[in-house]
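[1] sequence first, predicted coordinates after that:
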Amino acid sequence: MEKVVDHPKLLLYAVLLCACLSLMGCQRSEAPSPTPPAPQRIEVPVTVEVTRIITQQIVVEATPTPPQACRPESLDQAEEIRIGAIVPLSKPGAARYGFSMQAALTIAATDVNDSGGIQGKPVRLITYDSAGIPERAAQYAQRLITQDCVSAIVGIFHSNVGMAVAQVAHTFGIPLVVAEARADEITAQTLPEVFRIGPTNSMVGRWPAEWMASTGDRNGDGRLLAVLLAENSTYGQILDERLRQWLPQFGIETQTLPVDLPADDFTSVIARIVAMDTLPDAIFLLVQGESALNLAQQLLGAGIGPQRQTVLVMNSVALNSPLFWQRVPEGTGTVVARVGAWESTVGEMGRAFAGKYRQYFDTWPEGYAFTAYDSLRLVADALNRATTPAGDDLIRALEESDVELAGGHYYFPYGRANPPDGETVPAYMWHQWPDYPLLFLQYTEAGQDAAAMPIIWPEKYRTEEAPASR
């Protein structure tokens, strides 16, 4: 028999199954979203550049003490007294002059020590070669003051060297006695430490002008006229310019005639003098060496000279009297310019120095040799009188100098107590010896020895009225 299925019951089962499945599907769709997982920590490597630090030991030194003068503050502290000198002893400096100055300084130091030194203490001379270079001289000046412990500096030939050393001396308060450097400015700066016993440029420039003005119109033509025969060299040019600067200031006319050297025949220049409307009162021969002697004889041979009331003025070459009379036999009446002490101006010390100097050079000492010798003797004299060798005491003693030395009688009328006013008294007269012997001598007899020549100017040193021949 066939089995019969009950469809209503089966349908009920099917409906219930769908309901359950539907319910399950609804529950799943309405369930909340799951919580997202926590973010992971990711470490990214970072490279950092660090400046390297180096630890180093640094030693900071104290500021160095400026150099100081090391001269003794009292003579009791010193075993010897040191005096410094600066002179030119090599090129490009004027070594020939420097050797003469060094010889004179050496003689002076020996003479001081032979006479007992300075208050019983021996003198030691320390010399440096400037070579004529200001910077080098300034360095040596500081070395003398701060290392060699000198009480003073002497010497000095070149003006630019003198200016440089003067500043160093002033900085350290050490006296400087200038023997030869001529620039007015060296003393015109009025530095307390700086003294000069050689002539200034202005003193040398005024010298022939003042002499000509004092002798007046020789030939009576109503004019004062000087002819300048200048050789074609630096020497001739410098002297020509100097005379043309100063002579007109004293009412003296000038005319320059060039002299071309080398030459033995001076006919052309002599002819120009002969052709002048008025002969000059003086003819200055600005010519060096034996050429000057040849020129003088040719002038005299042409009738130009004392016989026509014209005086010939020559330089120191004419002081070699044997050579002069050999080459200029008609030279009576010739005037000779001399810079520095001469045999008739010096005393016992000057003659003694000249004798010792001749052992070196077999000649009468040049002006700069006299002042080199006297610069050291002057310092020694001041140190003997000073309370102490310290700068200000020694400066005061130098200002009070009143002493006869080899080249003359030294004193300084203008200084701290009596400064020059710059108008009636030029500023260069500060600590300046006023009586430097700038001389005119004259041959008054044929064959006369130069040592016997009379001094005709200036009045302070005059031994005979001038001119002796007119």
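    Cool, the structure landed.
[2] hey, let's count contacts and neighbours off CA atoms from now on
    Fine.
[3] how close does the most centrally placed residue in the chain get to residue 138?
    In the chain, the residue lying closest to the centroid (Cα atoms, centre = their mean) is residue 161, at 1.9 Å. Remark: distance between residue 161 and residue 138 (Cα to Cα, to the nearest Å) = 8 Å.
[4] what do you get for residue 194?
    For residue 194, the distance to residue 138 - Cα to Cα - is 15 Å.
[5] more neighbours: which of the two?
    Using other Cα atoms under 10 Å as the criterion, residue 194 and residue 138 rank with residue 194 on top: 27 against 22.
[6] quick check: that one vs residue 81, distance?
    Distance, residue 194 to residue 81, by Cα to Cα: 20 Å.
[7] cool, residue 128 as well?
    Distance from residue 128 to residue 81, by Cα to Cα: 17 Å.
[8] these two: who's more crowded?
    The residue with more neighbours, out of residue 128 and residue 81, is residue 81; 24 against 18, by other Cα under 10 Å.
[9] residue 15: how many residues sit nearby?
    So residue 15, with other Cα under 10 Å, has 10 neighbours.
[10] over to the one 4 residues further on?
    Residues lying near residue 19 (other Cα under 10 Å) number 12.
[11] and the contacts of the strand or helix carrying it?
    Element membership of residue 19 [criterion: DSSP states H and E] is helix 7-29. Residues outside helix 7-29 that contact it (Cα atoms under 8 Å, 6 or more residues apart in numbering): none.
[12] second structure follows, compare the two:
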Amino acid sequence: MNTPPSPPGADRSDAAPVRIGALVPLTRPGWAEAGRHLLAGLELAAREVNAAGGIAGSPLELAVRDTAADPRRAAAAVDELARLGVAALAGEYHSVVARTAAARADALGLPFLCSSAVLDALTDQPTEWVARLAPAQSHGWRSYADFLLGAGHTRIAAATQPSVYWASGARILRDHLTPRGGTLIEFDMSALSPATVCEALVDNRATALLVLVGHPEPAVPIVRSVRADRRLTGITIGAPAGQPEFSEWKALLGDGGAAIPFLRYLPERLTPLGTRVETALRERLAEAPSFVAFEGYDTIAVLAEMLRSRGTDRAGVAGSWPHVAVDGTRGRIEFTRTPGIGVWQWAWAPVQVVDRDPAEPDRFRILHTG
């Protein structure tokens, strides 16, 4: 699956394309809707790069590979794309998959700009080959913990599943809440059902439940069960990982999916570029673009600038992380070394806690910024 290298009518037949490998979850068990938004942003940016003359006269081409949220499949895709001669890698949404891709890119000496995955430990050791646009999980989830405390929640439950990502998120929340008078109680969903979660919430006198589990199962059944229990009418349900961002959440839960705060990485106002891109993405997706679509667009905008200024040599591209400065859809993008983060990091993309307005579920309310 490749993005057409140039718009209809453009003639660059004499120029070999510059290829970027794009890792995207497009099928289950991957979060396919997030992958669709990510790919829309990647492809839109690639088409605009080509409309503006490409990379030094050569068309930019995306070599898209579906990771399906499978780390082994992602590793195989990175190997294949490296053999195809791509100048860099872009994309990925799922943190565990991105971690595998980052490790393989580092081993092969292939620049990788991770679009959307947030796991702090994206690599085991510091690397010069990998950079990231999304804020680290510790940055965003601490902001979410501040939101919970500010809303008066001190007894907070979390329905969790075994996963490096969920375990990391729960640890960040607990470490931030505990010194500030908060308590995080974990419910292991391998031992509980959505119905027994309600009993546990009542027994523990929790005022908030965080859904730190996969989507749609078991996240959607948990929300339905809690919403239907009259004893839990006043409880806040939260989803810091961002499940309510996407239209599938609203389609599955209807009005029950509103008023569930989640994290997204958008400013209160987009840049002028972001406003234009939002219009184009809305037309492309036939719905409002999520923050993931903007992450995809910004990824290609950054890589294209690096390829124009440094050429397609992989070592040259990787060496330019600390020198790039690009006006993206959500602000000016520059990369630095951040304590505790082993990759080059944009510190930081804007962070919001938002929810769907119960009175108008297609509208998002900004509840907190950080």
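    Ah, there it is. Remember, predicted model here, so these are calculated numbers, not experimental data.
[13] TM-score of the superposed pair?
    Once superposed, the chains reach a TM-score of 0.72 (TM-score structural alignment, normalised by the length of the second structure), with 343 aligned residues with a Cα RMSD of 4.3 Å.
[14] does residue 367 of the second structure count as helix, strand or coil?
    strand (DSSP: H, G, I helix; E, B strand; the rest coil).
[15] that one: neighbouring residues, count only.
    By other Cα under 10 Å, 13 other residues sit near residue 367 of the second structure.
[16] for it, give me its contacts.
    Residue 367 of the second structure is in contact with 147, 261, 352, 353, 354, 355, counting by Cα under 8 Å, 6+ apart.
[17] can you check residue 143 of the second structure too?
    351, 369, 370.
[18] counterpart of residue 92 of the second structure in the first structure?
    When the first structure is aligned by TM-score structural alignment, the residue opposite residue 92 of the second structure is residue 156.
[19] and for its match, the neighbour number?
    Neighbour tally, residue 156 of the first structure, other Cα under 10 Å: 30.
[20] show me what contacts it?
    With the criterion set at Cα under 8 Å, 6+ apart, residue 156 of the first structure makes contact with 85, 86, 87, 88, 162, 178, 179, 180, 181.
[21] filter these down to the ones in strands?
    Counting by DSSP state E, the part of the contacts of residue 156 of the first structure found in strands is 85, 86, 87, 178.
[22] and the second one, how many neighbours?
    This means residue 86 of the first structure. By other Cα under 10 Å, the residues close to residue 86 of the first structure number 29.
[23] and for the last one?
    Neighbourhood size, residue 178 of the first structure [other Cα under 10 Å]: 31.
[24] next: the first one.
    With neighbours defined by other Cα under 10 Å, the count for residue 85 of the first structure comes to 29.
[25] counterpart of it in the second structure?
    Alignment note: residue 85 of the first structure maps to residue 22 in the second structure; criterion TM-score structural alignment.
[26] please, where are all the helices along the second structure?
    32-51, 71-84, 95-108, 137-150, 164-177, 194-204, 219-228, 247-253, 272-285, 291-310, 314-318 (DSSP state H).
[27] residue 338 of the second structure: which of those is closest?
    Nearest to residue 338 of the second structure among the helices of the second structure is helix 137-150 (11.1 Å), distances taken as Cα to Cα.
[28] in that closest one, what's buried?
    For helix 137-150 of the second structure, the neighbour count (16 or more other Cα atoms under 10 Å) marks 137-149 as buried.
[29] ok, now stretch 21-34 of the second structure?
    21, 22, 23, 24, 25, 26, 30, 31, 32, 33, 34.
[30] cool, and stretch 275-285 of the second structure?
    Buried, per 16+ other Cα under 10 Å, within stretch 275-285 of the second structure: 277, 278, 280, 281, 284.
[31] return the distance of the second one relative to residue 132 of the second structure.
    Read it as residue 278 of the second structure. Distance of residue 278 of the second structure to residue 132 of the second structure, given as Cα to Cα: 21 Å.
[32] and if you look at the first one?
    Distance of residue 277 of the second structure to residue 132 of the second structure, computed by Cα to Cα: 21 Å.
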